[in-house]
Each structure stands twice: as structure tokens, then as C-alpha cells.
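# structural data only, the sequence is not supplied:
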């Protein structure tokens, strides 16, 4: 297996104006049709976002293979949590679901007014979720849609019936995903990874599948209902992170990720790594990715994963 550490060099930082270190580590996949047409995501189709528990005790997930987009967010304790965006297909059961974070209010605003499925939110955050563009369909608001699987340990055992949630707003045209051929300038790679203080998310290229096999902490990441998770495109996006005003029950401060603005990234597709710059001018806009020469980097048709990598790590 080829190993490489991604370090944004001084020249690259001069071009992109930010600092980040992203490491290059094993994984998984789901056979699924590309979301929407080959060139964009499904405009106007209702959007459901589910907050998925990604702690080791919560695995394997259910329903994640059907997501159009999966965001990996840093949370308390150096761990990660997922925000799975469903529009093309909504599986009957999704989970385990956990609570929303302040980061979600800005990150998910680009999807208009999607339904947000979660176990709830910190008391200090509930009012902000209710007042946001998101349709708060938490277990507190829609209790009949949620259930617990008692074969799993609590609190990592809450699931949701997607068809019992209110329908979300349509996917806005301004934040569509764009698919197409890869630009020149990619570097062949077999494996890349992003590191949080207490989590490692790996992507191993599978030539036979033409997908990236996902791993968590060096172990293949597999959905209980559909099998190995394998996105066609992965974005390792360097972001600024600060402390929010919210802490968990253990006193750990919840990170607040800035997903508007610009910065460096690495786009993985077709067995290649493309150095990139990301840009998102406002909360209701989608994120664009360009090469150092300014050429757009479209996604390969299929599931897209975006890992939000804190710039200081």
C-alpha cells in the first residue's frame, strides 16, 4: 500500500492563503446510481439531512450508503460525526442518529430548508435550530419517527424511519454538485487519510470498483444494510475551527467549524489527488473547488464525501 503525508507547502500556501496538514491510510463501498443527472445534483428534489453517530460504539451505520453527500465534522474529544445528505434516495431506516451541532446551522444552509433528523441538540442550541432554515425534525419534535435498537448500547442506538419525517425543501440550484471529467494535474495515489486528535478517516483507492474504500481508525467502514462504503469523490477540506459556547456533559467544548470563506483542499477522484482551493462566499451558496490555475474540479458521478479538516492539525 502506498503511503503519503499531505502537507500544503509554502508555495501552495502562498497560492491558497491557508495552512493545513492532511495525512495520507484503508477502507469500503456501496453500489449506487450517481445522484441525479451526470452533470449536477437533483435540483428541486426534497432534502433530508441526518446527523450520524460515528463513534466506534455506533458502528456499523444503517442507510449511509444511499446518501448523496456525507460530511465528516470534528466534534468534542477529537472525534468525528457525520452529516448525511439524502435527496436522490431516502432509505427506510437511518442511524444511529445523534445530536446536531452549531456547525450544522451554517454548513447545511446551502441546502435551502432541508429536514434535519437528529436526536436533538444542546439546550443552548435548540432555539437557534428552530429559528434556522433547517426543519427541525429531531426526536424531540417527531418522537413517533424514532426508535431504539436495544441490541446496541445507548446512546448509540437511536434510529429514524425516514418516511415518517416531514418532507424537506428542494435542493437549491445554487448549491448543486457538479459532475464531469477530471481536469489535468492530478497525482496518482493509492491511499489518503485525514486525522483528528482521536480519529483517523482513511480512503483507499480500489481500481476494480473505481471508488475509494472508507476506513475509520484503520478498519473498513461498512453499512449494515448495504455493505462497504465507497464514495467516488472525496474532498479533504482545510477549515478554521474555534470553540463554540457549548460544552458536552463531560465539559468538553464543542468545536465550531467555519465552512464559508476559502482555503486549501485536496480532491480525490479516479485514483488521483488534485491540490485545490475551496470557496464558499455565503451560507446559502455551495462550495466550489478549483485547481491552482483556477480550473474547476468537477466530481466523479456517485457519492461524495467531504472531510472538514481543522487547519491546526
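Thanks, I have it. Given the structure is predicted, the values throughout are model-derived calculations rather than measurements.

# alpha carbons only for contacts and neighbour counts from here, please
Fine.

# got the contact list for the nearest residue to residue 231 once chain neighbours are set aside?
Closest residue to residue 231 apart from its sequence neighbours, by CA to CA, 6 or more residues apart in numbering: residue 303 at 4.6 Å. Applying CA atoms under 8 Å, 6 or more residues apart in numbering to residue 303 gives the contacts 34, 35, 67, 68, 69, 70, 230, 231, 232, 233.

# okay if I get the residues you listed as CSV plus secondary structure and distance to residue 246?
Listed next are the contacts of residue 303 as CSV, based on DSSP: H, G, I helix; E, B strand; the rest coil; distance: CA to CA, whole Å:
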residue, secondary structure, distance to residue 246
34, coil, 37
35, coil, 35
67, coil, 28
68, coil, 29
69, strand, 26
70, strand, 24
230, coil, 33
231, coil, 32
232, coil, 35
233, strand, 32
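
# closest one to residue 281 out of those, please.
Here the nearest of the contacts of residue 303 to residue 281, counting by CA to CA, is residue 69; it sits at 19.9 Å.

# show me what contacts the closest one?
Listed by CA under 8 Å, 6+ apart, the contact set of residue 69 reads 84, 85, 86, 303, 304, 305, 306.

# just flag the most distant two among these.
86 and 306 (14.4 Å).

# neighbour count: the two, which is higher?
Comparing residue 86 with residue 306 by other CA atoms under 10 Å, the one with more neighbours is residue 86, at 25 against 19.

# I'd say the more buried one and residue 48 touch.
Yes. Residue 86 is within contact range of residue 48, at 5.1 Å (criterion: CA atoms under 8 Å).

# and the contacts of stretch 151-166?
53, 57-58, 90-98, 115, 117, 119, 137, 142, 144-150.

# could you look up the SS state of residue 242?
Following DSSP: H, G, I helix; E, B strand; the rest coil, we place residue 242 in the strand state.

# okay, now it: neighbour count?
Using other CA under 10 Å, residue 242 has 13 neighbouring residues.

# can you give me the helices for the stretch 51-200 of the chain?
With DSSP state H, counting those that start in this stretch, the ranges of helices along the stretch 51-200 of the chain come out as 102-107, 123-131.

# deepest-packed of the ones you listed, please.
Each of these was given a mean neighbour count from mean count of other CA atoms under 10 Å, and the largest, a mean of 19, is that of helix 102-107.

# next up, a second structure to put side by side with the first:
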């Protein structure tokens, strides 16, 4: 019998049993096909999602609250003393100058400690007198009030101030009554002054800040516009070179001295060899002491009168913060303020606070250590 081998074919007839290898590869093919379907389906879904997905808007910017800049506080300073004051209105507050006596029988005076600026000079016969200026300062009692001289008027004129006095020399009265000044002479305004009963005339004329304010208001003298001294903050020197000051004006009862007080950075004043006291407020201690050398001579007007050249230029020494500085003083006209310059011509500011300016003749002088 002859057996013939069936020819190889690439298929299996229906119903016939597939070979083992075919069944194994067929299962793998099915698995791979299923995985392919899943991958295709997943890719399709992902593609559709990506296509149909709306872009996510960027996050809204954070609501950043910008800090509101705080306004820089405005500071106002008195043109008289350089000290800080409450508001702008205070800088134009009316200034009043009062002539106060300094003979020994007039001491202790009232109102000196609270003054903003004090001018000291010889009035007659070597006896000194003060032109005392107030702006924010309001002492309850001021005096004894005495007469005025022309050089005090020259100093006061630069402050646009009212001038309180009891008469004066003929030349001074002709000047102060010429219509260019705020004259509040006691002679014509007696109800705003009074005579005390504890002192003898003519050393007993007094007034008050309240009375002077009322007198100024009645005449419309409610503001003062002027240029004060150049000012600076007061800073005590670490190496003070002027702790004892001696000022020779005329004679022992009127010569003055100062002791530097490091605790307060001021100068405790003495006159006639004793502490200079305010009757109500005690020790007088200016922040700044200026000693100006000014030519002086005796002239005959309505009698023998002192003549001091307040307008001009000369030597001066400024004592402040425990130090002494030699400078030049210059006053160009009645209404212009005194300027102080160093050897290079630079302006020298004065510390804020009470300023005491003394005029000494060429025969006088000042020393310190």
C-alpha cells in the first residue's frame, strides 16, 4: 500500500483540530489584538478629551493691597526761638517787645525767664536794660517796664514787633512814633499797665501777657511776619570749651557771667555777682548767649544819652552747646535781621531756644574758659 503525504497548506479546514503551536500563537495574537484595541480606544478617548477640553484660564492675580503712603508730618517752628510750634498759624503769631529795667532795685524781674529773645545794652550811666521779645511765650507778669532808646528800636524793628515801653529818649520817641512801628507806649495806653505797690516809682510799672495781647488786638496787631535768626537743633558738645563765661559791660553791678549747665545744655546766668533770677520762675538760663562788640559813645540829645551803632558790623562770640565760636555780626538796615558769619563767610546758626544777646562797648569785652 502506498501512503501519500498531504500537501502543506496555510489554512486548516473547518472542523479540523488545529495544531498546538497554532493554538498557542492564536491566543497570543488575540491578547495582542485586544491590547491594541484598548490602546487605540484609549488614545482615541484621550485625543477626543484633549481636543474637546477647554483651556484652563490662568489664575486670577492676587488682590495685592498696596500700602497707602502716610503723609510726612509737617513741622512748624517759631521764627523767634526756632522751637517747634503746633501749627502754621503759630509761626505768624504777633511778637511783642517789652523794655525791662535792670537796675539793682528792679531785681528780680518778672517775665525774663520765659522770653524768646533778649537784647541787653547800656541805657544810661552804665546801667543796662533789656528789650525782651515774646511770641508763643505768655508770662503772667512782666516788668518793671521802662523807657526805650533808639538802638533798641533798631533791633526790635527786624521782628515786626509791638514795642511796650514807658516813654523814652527824645530821639527814640520821635523814631517809634513816626508811623513805621507798632508803638504801645504806656503813656497812651495806661489801662493796659499798672503800678505795683511793693516797689517805688519809677521801678514799679508792670503789665501782663493778657493785657498786652488785648492791647495788640485792639490796634489790629494780630500777626508778625519776619525773618528770625538761622536756627539748628541743640546738641551738646562732647568736648565743651566754654563752661565759664565773663562779660564786662560797664561796672560790677551790671557785668554778667554764665556757667554752662551740662545737664540742660544751657547757661545759668549771673549778674552783679549773684544768680540772675526771675521773680516767679527762678534761675534764668538761656540756650544761646551772644556777645556783640559794638561802638558806643555818649551824645547830647535831650540830655546825655548813650548812642550804640546797632546797624553795621563787628565782632561777636556765640556760646552754645558748651562751645565758643568767634564770628562776625552784620545788620544791614533797621528791618533786616542780624546775621552771624564765620571766618569763611558762612552763616552760623543758633541753637533753638532762648537767645540772649549782649552789646558790649569797645572798652568792655568777654572771656571764657
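Received it, and whenever you're ready, just let me know what you need. None of these values were measured; they are calculated from a predicted model.

# which residue range of the first structure does stretch 263-279 of the second structure align onto?
Aligned using TM-score structural alignment, stretch 263-279 of the second structure spans residues 208-224 in the first structure.

# of all residues in the first structure, which one is nearest the centre?
By CA atoms, centre = their mean, the first structure has its centre lying nearest to residue 71, at 0.8 Å.

# list the residues that contact whatever residue of the second structure lines up with that one.
Matched to the second structure by TM-score structural alignment, residue 71 of the first structure sits across from residue 119. The contact partners of residue 119 of the second structure, by CA under 8 Å, 6+ apart, come to 130, 131, 132, 152, 155, 356, 357, 358, 359.

# among those residues, which recur in the first structure?
Among the contacts of residue 119 of the second structure, the ones still in contact in the first structure (both residues aligned by TM-score structural alignment, their matches' CA atoms under 8 Å) are 130, 131, 132, 356, 357, 358, 359.

# what residue of the first structure takes the place of the last one?
In the first structure, the residue equivalent to residue 359 of the second structure is residue 308, according to TM-score structural alignment.

# about what we covered before: out of the helices of the stretch 51-200 of the first structure, which comes closest to residue 184 of the first structure?
Closest of the helices of the stretch 51-200 of the first structure to residue 184 of the first structure is helix 102-107, at 29.3 Å (criterion: CA to CA).

# what's in contact with the closest one?
Helix 102-107 of the first structure is touched from outside by 125, 129, 132-134, 244, 255-260, 283, with contacts defined as CA under 8 Å, 6+ apart.

# same thing but 6 Å
If you take CA atoms under 6 Å, 6 or more residues apart in numbering as the criterion, helix 102-107 of the first structure is touched by 256, 257, 283.

# which one of these is nearest residue 268 of the first structure?
Nearest member of the contacts of helix 102-107 of the first structure to residue 268 of the first structure, counting by CA to CA, is residue 257, at 21.7 Å.

# thinking again about what came up before, of the contacts of helix 102-107 of the first structure, closest to residue 178 of the first structure?
Closest approach to residue 178 of the first structure among the contacts of helix 102-107 of the first structure (CA to CA): residue 283, at 18.2 Å.

# tell me who's in contact with the closest one.
Taking CA under 6 Å, 6+ apart, we find residue 283 of the first structure in contact with 106, 109, 110.

# give the aligned equivalent of it in the second structure.
So residue 283 of the first structure corresponds to residue 334, using TM-score structural alignment.

# quick one: that match is in a helix?
No. Under three-state DSSP, residue 334 of the second structure falls outside any helix and is assigned coil.

# can you give me the strands in the stretch 251-369 of the second structure?
With DSSP state E, counting those that start in this stretch, the ranges of strands along the stretch 251-369 of the second structure come out as 256-261, 266-271, 274-275, 277-278, 282-283, 288-293, 296-300, 304-308, 312-320, 323-331, 339-341, 350-351, 355-360, 365-368.

# want to throw the ones you listed into JSON lines with distance to residue 35 of the second structure?
Below are those laid out as JSON lines (distance: least, CA to CA, whole Å):
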{"stretch": "strand 256-261", "distance to residue 35 of the second structure": "102"}
{"stretch": "strand 266-271", "distance to residue 35 of the second structure": "101"}
{"stretch": "strand 274-275", "distance to residue 35 of the second structure": "114"}
{"stretch": "strand 277-278", "distance to residue 35 of the second structure": "112"}
{"stretch": "strand 282-283", "distance to residue 35 of the second structure": "109"}
{"stretch": "strand 288-293", "distance to residue 35 of the second structure": "102"}
{"stretch": "strand 296-300", "distance to residue 35 of the second structure": "123"}
{"stretch": "strand 304-308", "distance to residue 35 of the second structure": "120"}
{"stretch": "strand 312-320", "distance to residue 35 of the second structure": "100"}
{"stretch": "strand 323-331", "distance to residue 35 of the second structure": "101"}
{"stretch": "strand 339-341", "distance to residue 35 of the second structure": "102"}
{"stretch": "strand 350-351", "distance to residue 35 of the second structure": "96"}
{"stretch": "strand 355-360", "distance to residue 35 of the second structure": "104"}
{"stretch": "strand 365-368", "distance to residue 35 of the second structure": "110"}
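
# of all the ones you listed, which lies closest to residue 42 of the second structure?
Comparing these under CA to CA, the one sitting nearest is strand 350-351, at 88.6 Å.

# now the closest one on the first structure. Mean distance?
Here the mean offset of strand 350-351 of the second structure against the first structure after fitting is 1.5 Å, by mean CA distance after the TM-score superposition for the first structure.

# now do that strand: everything it contacts.
Residues contacting strand 350-351 of the second structure (CA under 6 Å, 6+ apart): 231, 232, 233, 234.

# list buried residues within those.
The neighbour-count test (16 or more other CA atoms under 10 Å) marks 231, 234 as buried among those.

# residue in the first structure matching residue 157 of the second structure?
By TM-score structural alignment, residue 157 of the second structure lines up with residue 109.
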